[in-house]
Every structure is written in structure tokens, then in C-alpha cells.
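*Asks:* structure here, sequence nowhere to be found:
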């Protein structure tokens, strides 16, 4: 009993830490300004239609949930961090989308078995620390024959390399936690879903990012707005030399990825993996 209680306490503490990480900064602005089109890409790939019941896992401010609602679906936007919902509600109201917002842990979804026609996640569930647990929950709440859709940053792509660049400055991950960009590895995702799904389709794509005038502007934007980056800088707040080194590493990453070198502005292609599958049974 003591071991079970200790495990439960550790899990609650970890989830509280994750919630706080995403509540800081301004992730809704990242979703709306940097990658606004990705949610609609996933909704289209999942062929979301009017009348379907759709669950967005790790919905954030609704980057995929709102396009799904605008497609006519009955949508639940779920996230561990309800602080993100306020911005999503504003955008939904502006666009005339009606949907339900519900706090939920991706690793213990508060929904019944086979409750949804489509279960999707746009760079959301990939940040749940226990991948197999989260994948199992997505499959569980999807009806047999229903669609599971995932859009995740790849390990080899820009965001995957950004996480690799930040890793030496971050605290050690908790036991059992897996790196988020693994969800962008096709073999890893196939292993997570296993024989519980059929008709798996996986495709690497890129999104063009031309928002930032300089590599340093990219770095400063993410330092101010993106929860994981903010958390890493907080971890080395008392070490100015390491903070300066991380400053240099992130600017160098954007500089190396700049397709417009020698021209005005910074243009990057960020790679992601788009996966759709059908629940077996």
C-alpha cells in the first residue's frame, strides 16, 4: 500500500509540474502565430465530418479542436492545463465554433470506452510523459472502426533538435518518462498502437516558419512564450554562463536551419509526422 501511495503521489506531482510548465508563458500565441495551420491539417487527414463525436487530447487552446468543430463535429477539447482554455474559448467565439472544454489527463482520460468516432492530438499527447499509457487511453476511448490521428514533431526535425539542444540544461527527467519527439518516430508510434489498430498511414511533412526576422528573434520568442523553453531557463537561472551558452545554442540552431541565409528574415521548415489509423475490432 505504501508503494502504491508513493507512486500515486509521484504521479500527481509530475502532472502538477507539467500543468505549471504549460501554464507559464503564452502557448496560445505560439499555436496561433507560429503553427496556426497544423490543427486543420490533422482534422483534414482524419476526415472529420458533421455529426461525428471527436476528442482532442492535449488540445491546448484548440488548434485542432476548433477546426474540427467548424467541420460540424461534436468536439471535446481536453487538456491537463485548463489555463489554456480561456484563449481557446475566445478564438472559438470569434470563429463561431461550439465545443466543450474539459480538463483531463491524457494518461487517464475521464471518458467511457469507445465513446468517440475520432480521437486526435496535434503536438499535444506527445508531451505526456508515459507514452504507452497515453496511447492506450486514446485507443480505449475510440470506437471500433473509428479514427485515431496524431501530428507530432520528429526527433530529426527542428523542434526535435531544439529539445536535444535544451536537454543538457534541463533537470533529469523523472523515472519512466520518455522524450516527446519519440512520437514523431513512425516505428515508435506503431509500437505504441500495436495490433489494436489497422490501416496505419504515416507521412513526414514540414511546415514553413517565416515569422522570425532573425535567429535571435526566434530564441527570444520561445524564451518568453514556450513553456518547455521557459522551464529550462528557470533551471539554470542562477548560472549566467550556462544561460548564455543556451542562448547561443538556440540561436545557432535557428541559424543552421535558416533556408534564407544571406537574405532578409529567417525561413525554416519544421518536420512533423502525420499518422492516422483505425481502431481494430
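*Replies:* It's in. This one's a predicted model, so the numbers in the text were calculated from it and none came from an experiment. Numbering: from 1, shown residues only.
*Asks:* please count neighbours and contacts with C-alpha atoms only from this point.
*Replies:* OK.
*Asks:* which residues sit against the lengthiest helix in the chain?
*Replies:* Across the chain, the helix with the greatest residue count (assigned by DSSP state H) is helix 2-23. The list of residues contacting helix 2-23 from outside it, by CA atoms under 8 Å, 6 or more residues apart in numbering, reads 80-81, 83-84, 174, 226-228, 230-231.
*Asks:* second structure follows, compare the two:
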């Protein structure tokens, strides 16, 4: 089937949103809260059944979970992110583990690679936040070889992270429909014309000493929460803290005052036609 991929499609002007989002994500140390997600990258690479010397592109690399998992499987990995400040932890981890990952500064909506350059394309909780979602989806498909796979991990709207953003709202530059990437309906809209879609709901546990410990760490190190608190006065911050603790209480299975919250996400594989 011939489809129009992103380089031939009209492009909306999201430059202001993208610049604001880049600044926001660079304002916090995502690694502090993101390390728990390593297991997500490992499971995604297992699902993709990556093989030695496969050319893998990791889009919106962040902390490097999928990139490192692919490199451990002896793949040739290229990792991209539009915010270079975000990738320094991934670089450090790569060097510490003596793994070969090539880092390229690039926007998910304008990947600087030729058509069908990669045997697999991954993005864990990254591409879903692109301002121009259709463009990001078509770019990942464009650089993936026919018959190969795009693998994604996307938060679901009804899961813990979807509900977190329902509390704090969508920061400027972040598509309001980002969490629709965690629904099969939206995935069909974005990827259905390009290939077969397989989606499996999964969960990853966030474990903290107490719910308040989680609030403090996310307030300091998770950019969307940090930015939301920064806009509020003292009374409003107190109210937001209360709402966040109520959110944790809805999901918490921890005992003795601890926090153990299972955050639902959708593991997605698109097999390109």
C-alpha cells in the first residue's frame, strides 16, 4: 500500500510549543524519577526480539532505557532526543557500561535519517508527547524498514500517569491528547494505515518510602510537575500537594505508609507493511 509519509505531508507550525517543551524537559533531572523504567525498555526489546547487529533507532531517548537494552543485545543503536541536556545521563550510563550507542540531537517530528534506515524503531514514553503527533508517528514509520517493527511504550489515560496529568493539566507544548497514544483507537488512527498493530497492557511499579516522598521527588525532578508547582502561589501549591496525595491513595497498594503504585502503560508493536 502506498501511503504519504511525513516528508511529503503538510507540516503544522509547532515551533513555539516545541521550544517551550524542550526548555521544560531540560529544567529537571529526569533520571532521578526515570530509573525505575529500565525494566520497560528491557521488556520492549524482548518483545521485539532484537537480534545481533540490528540497526535500532531510539526516539526521545531520555534516560536511555530502550537504547541500553538494545545495546545489551549487541544491536547497532542510534539514540535521539531534541533536548541535549536530557541525554547526558544516558551518555554516562552508556560509557559506564561500555556499550556502543551513537547519540544524535534530533526532533521526533523531523528525523535526520534516510527512508528505511533501521531494522527497529523504539520510543518509551517519549514520542507520545510530541506536539505534532501525526508527524512523529509517520517519521518513525518512514525510517523503519518494510517488514520491520516500531516498538512503543505509552502511558494510558486511565492509568496512574494519565491521571497525574489530569490533575496537573497538560503543560504548554505538550499535546493534550498525548495519553491517547495509550489507547488502541488512537493507535489505529496514527499507525493503522502503515501496518499491523499489536498492543498489550502492562504495568510498572513505582516504589517510594512514602507518598509524600514521591511528591517531593517528582516536584523536584519531573519537569511537568516541577513546572506546575512553579506557577502556583503557596496556597495553591498546598492544594495541589493534597490532590497528588489523593491520587496516590487511589492507586497505592503499599503497606505501613509506603507507596507502591502500579502505573499502567500500553506496549505497542507496529509491523510496517
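*Replies:* That came in fine, so what should we check first? Keep in mind it's a predicted model, so treat the numbers as computed, not measured.
*Asks:* can you give me the TM-score here?
*Replies:* Between these two chains, after superposing, the TM-score reads 0.91 (TM-score structural alignment, normalised by the length of the second structure); 264 aligned residues with a CA RMSD of 1.9 Å.
*Asks:* what residue in the first structure is paired with residue 242 of the second structure?
*Replies:* Aligned by TM-score structural alignment, residue 242 of the second structure pairs with residue 248 of the first structure.
*Asks:* what's the helix or strand for that match?
*Replies:* Residue 248 of the first structure belongs to helix 240-256 when assigned by DSSP states H and E.
*Asks:* give the next helix or strand downstream of that helix.
*Replies:* From helix 240-256 of the first structure, the next helix or strand downstream (DSSP H and E) is strand 268-279.
*Asks:* for that next one, packing partners?
*Replies:* Judged by 3 or more CA pairs under 8 Å, 6 or more residues apart in numbering; DSSP states H and E, strand 268-279 of the first structure is in contact with strand 142-153, helix 158-166, strand 197-209.
*Asks:* what angle do the shortest one and strand 197-209 make?
*Replies:* Using axes from the mean of the first three to the mean of the last three CA atoms, to 10 degrees, the interaxial angle of helix 158-166 of the first structure with respect to strand 197-209 works out to 80 degrees.
*Asks:* repeat that for the first one.
*Replies:* Regarding strand 142-153 of the first structure and strand 197-209, their directions subtend 30 degrees when assessed with the same axes, to 10 degrees.
*Asks:* which residues of the second structure does strand 142-153 of the first structure align to?
*Replies:* Counting by TM-score structural alignment, strand 142-153 of the first structure corresponds to 144-155 in the second structure.
*Asks:* roughly how far out does that stretch sit from the chain middle?
*Replies:* Relative to its chain's centre, stretch 144-155 of the second structure lies at 13 Å (CA atoms, centre = their mean, to the nearest Å).
*Asks:* just the buried positions in that stretch, please.
*Replies:* 144-146, 148-155 (16 or more other CA atoms under 10 Å).
*Asks:* and the strands in the stretch 1-150 of the first structure?
*Replies:* 53-57, 74-79, 100-103, 116-122, 142-153 (DSSP state E, counting those that start in this stretch).
*Asks:* so which elements touch the third one?
*Replies:* With contacts defined as 3+ CA pairs under 8 Å, 6+ apart, the packing partners of strand 100-103 of the first structure are strand 74-79.
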